[in-house]
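*Asks:* Sharing a model prediction with you, sequence too.
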Amino acid sequence: MLDHAHRLAALVQSMLKERKASLSATMNVTITAHHPAASGDADQHSFTFRVRQGRRSVTQTVSVRTARVLAQELADRTALDAMMRAIAAAPAADYDTLVGTRYADT
């Protein structure tokens, strides 16, 4: 779990650095799916999302627990931040409504 959070944080930092280097490339993030944890642990429920920035596209997953941590820590107000905040704030009954939601840098 912690290793996944570190890899995801590294991806976020890498994409933020690329964004700052190329301000003309807007970051777009789309939630593509969500999956309950095999254990049934609500905090381990995961979301799959696609990040597009310029010509780069990356698909990644994040657990609800990790999204909550990142939502509190990220302060750049990017598309990725907005998605993390939406996941962290959503009640489990609303997870289906997040699939297909697109977030763009503002």
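*Replies:* Thanks, I have it. Numbering: from 1, shown residues only.
*Asks:* hey, let's count contacts and neighbours off CA atoms from now on
*Replies:* Noted.
*Asks:* packing partners for the longest helix anywhere in the chain?
*Replies:* Of all segments of type helix in the chain, defined using DSSP state H, the longest is helix 2-21. Packing partners of helix 2-21 (3 or more Cα pairs under 8 Å, 6 or more residues apart in numbering; DSSP states H and E): strand 56-63.
*Asks:* Please compare the first structure with the one that follows:
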Amino acid sequence: MNNLPSNPSEYSADQSSIDNLLWQYVQSLNPDTVAQLSKPEPKVAQIMEQNLRGMLGNLPPEHFGMTITTSRENFGQMLASAMMSGYFLHQAKQRMELDKSIQTLHSSRDS
């Protein structure tokens, strides 16, 4: 059954409600937890940086000084994309660690 709203304004209201719940959840987290979640591993940070450079242009910042002007909406979309990339990479890492743990369990059980 299709649970999507019938018109775009309903979707926008539903998304806004979800965004508010997420924001409330993040605000309820322990500051140490937020700090830990805000620091990606160096490899993840490198991938995210490459992703953002791809969106903004590939000029290396150490050789070029540039200013980018955009709207609040476009900046928000770019930020959301970067956050989703980070979330995806974090979930992929967790999945990899789970797979390794399961393989280790299977290997130790077969021995």
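*Replies:* It's in. Because the structure is predicted, anything quoted here is derived from the model rather than measured.
*Asks:* And the TM-score between them?
*Replies:* TM-score for the superposed chains, counting by TM-score structural alignment, normalised by the length of the first structure: 0.28, backed by 41 aligned residues with a Cα RMSD of 3.6 Å.
*Asks:* ok so, going back, compute the inter-axis angle for the longest helix of the first structure and strand 56-63.
*Replies:* 140 degrees (axes from the mean of the first three to the mean of the last three Cα atoms, to 10 degrees).
*Asks:* which element is residue 102 of the second structure on?
*Replies:* Using DSSP states H and E, residue 102 of the second structure sits in helix 72-110.
*Asks:* now for that helix, which elements pack on it?
*Replies:* helix 42-56.
*Asks:* Using neighbour counts, pick out the buried residues of the helix it packs on.
*Replies:* 44, 48, 51-52 (16 or more other Cα atoms under 10 Å).
*Asks:* Need the contact partners of that helix.
*Replies:* 59, 78, 82, 85-86, 89-90 (Cα atoms under 8 Å, 6 or more residues apart in numbering).
*Asks:* returning to that earlier point: please identify the buried residues of the helix holding residue 102 of the second structure?
*Replies:* 81-82, 85-86, 89-90.
*Asks:* what's the answer for stretch 46-66 of the first structure, then?
*Replies:* 46-53, 61-66.
*Asks:* nearest to residue 5 of the first structure, of these?
*Replies:* For the buried residues of stretch 46-66 of the first structure, the closest approach to residue 5 of the first structure (Cα to Cα) belongs to residue 66, at 6.4 Å.
*Asks:* and the closest one, what does it touch?
*Replies:* Contacts for residue 66 of the first structure (Cα under 8 Å, 6+ apart) come out as residue 5.
*Asks:* Residue 59 of the first structure against residue 50, yeah?
*Replies:* Yes. Under the criterion of Cα atoms under 8 Å, residue 59 of the first structure makes contact with residue 50 at 4.3 Å.
*Asks:* now the buried residues of helix 72-110 of the second structure in TSV, with distance to residue 109 of the second structure?
*Replies:* Formatted as TSV, those follow (distance: Cα to Cα, whole Å):
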residue	distance to residue 109 of the second structure
81	42
82	41
85	36
86	35
89	30
90	29
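*Asks:* what's the farthest-apart pair in the residues you listed?
*Replies:* 81 and 90 (14.1 Å).
*Asks:* buried stuff in the helix or strand that the longest helix of the first structure is followed by?
*Replies:* Counting by DSSP H and E, the next helix or strand C-terminal to helix 2-21 of the first structure is strand 27-35. Buried residues in strand 27-35 of the first structure, counted by 16+ other Cα under 10 Å: 27-34.
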